[in-house]
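S.K.: I need the structure of the sequence given here:
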Amino acid sequence: MVKLYDTGAYLLNGKELIAEDGDAASIIKNKIGKEITKEDAKKGTITYSILKKHNTSDSENDLKMKFDSLTSHDITYVGIIQTARASGMTKFPVPYVLTNCHNSLCAVGGTINEDDHKFALSAAKKFGGIYVPPNIAVIHSYNREMMTKCGNMILGSDSHTRYGSLGTMGVGEGGGEIAKQLLSQTYDIKRPEVIGIYLTGKPQKGVGPQDVALQIIGNVYKNGYVKNKVMEFIGDGVENLDIEYRNGIDVMTTETTCWSSIWCTDEKVKEYYDIHGRVEDYSQLNPDEIAYYDGIVYVDLSTIEPTIALPFHPSNIYTIEEFKKNPIEIMEKVEKEAKEIFGSSEINFDLKSKVKDGEIYVDQGVVAGCSGGTYDNIIAVGDILDGKSVGNGLFQLSIYAGSQPTYLDLVNKGTIGKVMEAGAIVRSAICGPCFGAGDTPANQEFSIRHTTRNFPNREGSKPGEGQISYVALMDARSIAATAINGGKLTSATELDVTYTEPKYTFNPAIYEKRVYNGVGNAQPEEALIFGPNIKDWPQIPSLTDDLLLKVVSYITDPVTTTDELIPSGETSSFRSNPHRLAEFTLSRKDPQYVGNSKEVHKLEIDREEGINVTEKYEELKKVYDNIRKIDGYENIDPSNIGIGSTIFAYMPGDGSAREQAASCQRVIGAWANIAKEYATKRYRSNLINWGMVPFEIKEEIPFGKNDYIFVPKVKEAILNGEAQVKAYVIGEDAKEFTLNIGSLTEDEKKILVSGCLINFNRVN
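M.R.: The predicted structure follows:
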């Protein structure tokens, strides 16, 4: 049972919840013998104490944060380091972990993946960082094992940067924010609200962390209950969960759209640090005697049942039991939603064919990455598979341990032998299947995965080429149960299994022998190694006083993910080449976008070169003739007006933190986004750091695809901190409407006016 409070609530002594109502103050006074204000009680959360420690501003509400360490993987670190270098960085001011867990297979693009890895090693040497070679550990496994510390904060350029269960607040952001920290600048944010995740009870046998996580996601995602807030895990149920179980829930908090997470800590957390040889990094974290939360998600762990998140989002949840009772109707609903998402009549959606004789059959199982590839999960999978077989039919099962130390202990404990003897394929520590770079299913196949996401195309299919497959998220235990039943969907609670739960033994030798640690030992004389695909960022123009925007893509989906803005998988191999990567922008959602945006970019390039664009382009002559009909703009000079493309989407930016979702638009001429709202803070930050104005529109949309929008005095509005700006849809008559700019920090204003973060740092 997951219940959301309609109000905020007070927590007394870490156990008792008192909902905020008319009697709350008197109840609290009777219990603790004193009065306390809500504002003072807000300071009693774990979150408040950690944010206070890391805030460098004089304000308790306008925070300027500095982090204890940073982390990136091989889709993002080249662009980040290139940005920081271009902005004047000479060394890493804090520990910066560069992992190689995404493009580790080196299967696409010739030498370019391994070229990037060599660049990262040379950067770690030159600037004083940590380099984790390919296949040694996925990004979050390494940071859990080696970089967390109770009360610390880690900023990562991967959206699943979550270490709250180990007492460390992790924040996933775009590369621009990492670059700012490398330049000793601050991460600026309004103090976030804090939502208490009150756990009580104990999970039943066979229910795993993914089951709990999916139930929480399904109850809070669509209503935005925790959006851009901190999820603070409290309650008597926490002590009933082992650490890897907590890690498995915690990493999935990203899928709720929360900003960060933190848990109270206890002896189990201390033991985790002790096992990893750094017990000194443990400290007890608990709320104060009284703490106020802006909302409560009440989770009775004993009532959670094995759960499945059907395509195409982690919030699309059903219990496995209810799915099995009514598969056809539920699958028809998924197929209908798929037609709306993909918008193509050429794709045949046939999920219903997976139902045979009343049973649901799947084609593939995967347990992998930061959420699935934990020691406890794979031990449980081994216990279920022990002496059994996954069969020699179509069904296949792949297991990826999250790190080599985990893999080594699983070998020593005999678990790897169990799963291999059962017919499962054991792979090295990479994130491949989580984002479409490994174990991509065949066309029309149905895959069940203990990974983080099941967004459209996330598994690597290409609907534009007629390919479609379906990914559902499930816990490793139920995936293993399904495996021993030949792919027939089975809940782990249906099995009678003895779970062995052997204690984990961490061997640091692998990291000591293979990981390069240059923290505090920058070597300026070290040369960076550039492969032929590593290119510098192109010159970006500064913001002009007025803007002329052309709407080149108009997306009406309720949510647009970053995977749709810039697809993951093979396209990410070109991440270090801005122009080449930009060719894939919106390629699966709007294949005409790149060409249309480039056409607009030609207009701006000509303007910058001093060409009279109204003489060269008849379309622009008509646009400016109509702008001159607006009172006050009769004498405008087109040579001074920036021309750029824009997209409209209802809610863009859910999912990955990859800055390329914004930078790819910018490289081919975008100057803004227009949205009803932004799905995440990190995507909006990415837009700002790449000089793209994050417009919002609250009224009925007055424009369509291919319309021109004139935004006068936008530079002035931004510098003056104006929340809104007038804009005009340019047809035969100009139609006035309002664009919202939203709240911007002083630095964000300057970044937008400069044109991008690199330009800002060059002049500041």
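S.K.: use CA for all of it now, contacts and neighbours both
M.R.: Fine.
S.K.: Surely P287 is in contact with C264?
M.R.: Yes - assessed by CA atoms under 8 Å, P287 is found in contact with C264 at 7.5 Å.
S.K.: and for the two, which residues touch both?
M.R.: I46 (CA atoms under 8 Å, 6 or more residues apart in numbering).
S.K.: Show me the strands in the stretch 401-550 of the chain, by range?
M.R.: Taking DSSP state E, counting those that start in this stretch, the strands of the stretch 401-550 of the chain run over residues 425-427, 446-450, 470-473, 516-517, 546-555.
S.K.: what would these look like in a markdown table with mean neighbour count?
M.R.: Putting the strands of the stretch 401-550 of the chain into a markdown table (neighbours: other CA atoms under 10 Å) gives the following:
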| stretch | mean neighbour count |
| --- | --- |
| strand 425-427 | 15 |
| strand 446-450 | 27 |
| strand 470-473 | 28 |
| strand 516-517 | 19 |
| strand 546-555 | 22 |
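S.K.: Save those as JSON lines, and put in distance to E748 too.
M.R.: Listed next are the strands of the stretch 401-550 of the chain as JSON lines, based on distance: least, CA to CA, whole Å:
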{"stretch": "strand 425-427", "distance to E748": "43"}
{"stretch": "strand 446-450", "distance to E748": "38"}
{"stretch": "strand 470-473", "distance to E748": "37"}
{"stretch": "strand 516-517", "distance to E748": "33"}
{"stretch": "strand 546-555", "distance to E748": "18"}
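S.K.: Now the second one, please; I'll put the structures next to each other:
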Amino acid sequence: MGQTLTEKILDDHLVEGKLETGEEIGIEIDQVLTQDTTGTMVWLQFEAMDLDEVQTELAAQYCDHQTYQFDFKNTDDHRFLRSAAGTFGAHFSRPGNGICHNVHKENFAAPGKTLLGSDSHTPTPGGLGELAIGAGGIDIAVAMGGGSYYIDMPEVVNVRLEGELPEWATAKDVILELLRRLSVKGGVGKVLEYTGPGIESLSVPERTTITNMGTELGATTSIFPTDEKTEEYLDALGRGDEYVELSPDEDAEYDDEIVVDLSDLEPLIAKPSMPDNVVPVREVAGQSVDQVIIGSCTNGAYEDILPAAKMLEGRTIDRKTDMIVAPGSKQASEMLAREGHVAELMAAGVNFSEATCGACIGIGHVPASDSVSLRTFNRNFEGRSGIEDDSVYLCSPEVATAAALKGEIVDPRDLADELGDLEDPGFELGDRYDTGGEDPDLISPDEAVDDELVKGPNIGDVPLKDTMEADLEGPALLKMGDNITTDHIIPATQDILMYRSNVPKLSEFTLSRVDDSFAERALDADGGFLVAGENYGQGSSREHAALCPMYLGVEGVLAQSFARIHKANLFNFGLIPLTIDEETYEKIEQGDDVEIVDDVAEAVRSGQEEFTVRVNDDWEATAYLDASEREREILADGGKLAHTKKQAQSGGSGATPADD
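M.R.: Take a look at the predicted model:
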């Protein structure tokens, strides 16, 4: 039996386990990336494990989220990250140089490599044949130290693309169509592997738009085979020698198949406030629009902004609508500027932003109260834009630009008919992507500025959890619904994000979007549990969403189901993730006394799957722990950092980073 492309790359990097769906495997990691909101903790954990040098082929530290440097805390973080990169041997991308996924794609992503990143949109380079996975920060630290990355072998789903995109339909509409069909939970535990004749019509940047937003499906990762389009793109980047031809075997067997006929697609839009709330643009046409933003790691490349420039040439945006372009990288800005497009955009009334994640996480360009914002981003979770009760729609650059011209949501096909001289701008690659000479904003390990760590007063230590005890009990501190995101657990707005290196302070904001009294109540309770519905922890890879509840004394989470990365982060910080059924969820109430009846530490280590949960000494239910032997040891030891140090001291293997 032949192999899928996913299986081929995993097989080449397999260290432990078998490629059987649901079985835990350990794989070797070639490249790692981290960014400024997760990176400080990554390097503090790397230091805490007494590691002194990066062991992966390549490590890259990007500063892309909090680049506006509102006060010294942000700037101190960036200085520390530069010093960590220089001390331990990583590339360093300066603040303002661009978003990690875009800059990594431009400089380092390569076919057939494995990439692990402490950002949930790490799968972006899957568009050029790299197997890229998002994970929690401590998993990155261990991988950088030479340790394997462990994951349950996902299902591999064949997404077969047929036909070609019609006028005004884009790659963004491909992934929005999949979100419409599958929902934000539809990709959990799966790799989406794209095949079929439709691939041939899509360039690498179009493919990376699709793989980027595979994260919104909950997918482990997404990947395309390589072909002439891949080689053409790498050549344009000046990295043609890194091209490798990769494809599945003709007789490869997949766990499932989804067929998308590109020729059937039309402009789509995700309504507030979830990426899977997708409808045709014509269904919401006429809605007045106050703000339009083109950018982010999804649609912030040169090829994404160019269509907007073409559509706006000789025109101006509607006077009641603000339009911002937020490039994904400084390279994209420079290319557009050299070709004169930045001037044309500005002449049309467009405001240019620094190349940053910024507005996507509510830092800058926050919408006005009771307003509508159209964005080419990947997420529109409620409140993520920086204001509660926001109204954010997700769409392609073409749909966003049409709205800016009209002042309301409009299908660009209808606007073209109305204006008479508006043509589909199409999709155009740049001739070359190296802008001439050495990049001063990307510092290699050989050019490192620092050789020792520089820690400002806002950078604290890594909190550790004690070894798991036999008895776990406490109140149900908070009961939540379905699809609670990491933005709910730890918001990423600028007033909160600046404390990412200061866990005691950051913890004060834990679950504040659900209940602003939670942190204080949790500290007073000195223990207890969170209760949630389906898909708890969806969204970003931020491990602070597990670290801060741990710091506040939370012992575990009882949920109907968990998002992949967040569940791993719960293990990594010693919080037990127990799955409950709908009946138990409905019955348990906030404030109830909860006790896990079993000798929990012994049960976890021994492989026990069913746990008895007693509530108010009145009724009992069964909860389930789905965990590998390795995850159980990590959990019982109080988390991955404590477990790794214990393994190193005992001379064991486990998650211990390898020697040279």
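S.K.: ok so, going back, quick one: closest of the strands of the stretch 401-550 of the first structure to K190 of the first structure.
M.R.: Of all those, strand 546-555 sits nearest to K190 of the first structure, with 28.6 Å by CA to CA.
S.K.: The next helix or strand after the closest one: average distance to aligned residues in the second structure?
M.R.: For strand 546-555 of the first structure, the following helix or strand on the C-terminal side (DSSP states H and E) is strand 560-561. Strand 560-561 of the first structure, aligned to the second structure and superposed, deviates on average by 0.7 Å (mean CA distance after the TM-score superposition for the first structure).
S.K.: For the aligned residue in the first structure for A169 of the second structure, give me its contacts.
M.R.: With TM-score structural alignment defining the correspondence, A169 of the second structure maps onto V207 in the first structure. V207 of the first structure makes contact with 304-306, 475, 477, 492-493, according to CA under 8 Å, 6+ apart.
S.K.: and V207 of the first structure, helix, strand or coil?
M.R.: Following DSSP: H, G, I helix; E, B strand; the rest coil, V207 of the first structure is assigned to coil.
S.K.: how near is it to D386 of the first structure?
M.R.: Distance of V207 of the first structure to D386 of the first structure, given as CA to CA, to the nearest Å: 19 Å.
S.K.: ditto for P558 of the first structure
M.R.: Distance of P558 of the first structure to D386 of the first structure, computed by CA to CA: 44 Å.
S.K.: Give me the more crowded residue out of those two.
M.R.: A direct count of neighbours by other CA atoms under 10 Å for P558 of the first structure and D386 places D386 higher, at 18 against 11.
S.K.: Return the residue of the second structure aligned against that one.
M.R.: Under the alignment (TM-score structural alignment), D386 of the first structure maps onto E313 of the second structure.
S.K.: and if you look at N454 of the first structure?
M.R.: Match for N454 of the first structure (TM-score structural alignment): N380.
S.K.: what do you get for S553 of the first structure?
M.R.: Using TM-score structural alignment, S553 of the first structure lines up with L478 in the second structure.
S.K.: Same question for C431 of the first structure.
M.R.: Using TM-score structural alignment as the criterion, C431 of the first structure maps onto C357 of the second structure.
S.K.: Surely its match touches S296?
M.R.: Yes - at 5.9 Å, C357 of the second structure and S296 qualify as touching, with contact defined as CA under 8 Å.
S.K.: so what's in contact with these two at the same time?
M.R.: Common neighbours of C357 of the second structure and S296, using CA under 8 Å, 6+ apart, are 99, 328.
S.K.: where does the alignment partner in the second structure of I647 of the first structure land in three-state SS?
M.R.: Using TM-score structural alignment to pair residues, one finds that I647 of the first structure aligns to L530 in the second structure. Assigned by three-state DSSP, the conformation of L530 of the second structure is strand.
S.K.: number of nearby residues for L530 of the second structure?
M.R.: Using other CA under 10 Å: L530 of the second structure sits among 19 other residues.
S.K.: Next up, the contacts around it.
M.R.: 476-479, 554, 556-558.
S.K.: Let's see that with 6 Å instead.
M.R.: 476-478, 557 (CA atoms under 6 Å, 6 or more residues apart in numbering).
S.K.: on that earlier part again, now, the most widely separated pair of the contacts of V207 of the first structure?
M.R.: Farthest apart among those by CA to CA are I304 and R477. That separation is 14.1 Å.
S.K.: between these two, who's got more neighbours?
M.R.: Neighbour totals were compared for I304 of the first structure and R477, and R477 leads with 32 against 21 (other CA under 10 Å).
S.K.: Map the more buried one across to the second structure for me.
M.R.: Aligning on TM-score structural alignment places R477 of the first structure opposite E398 in the second structure.
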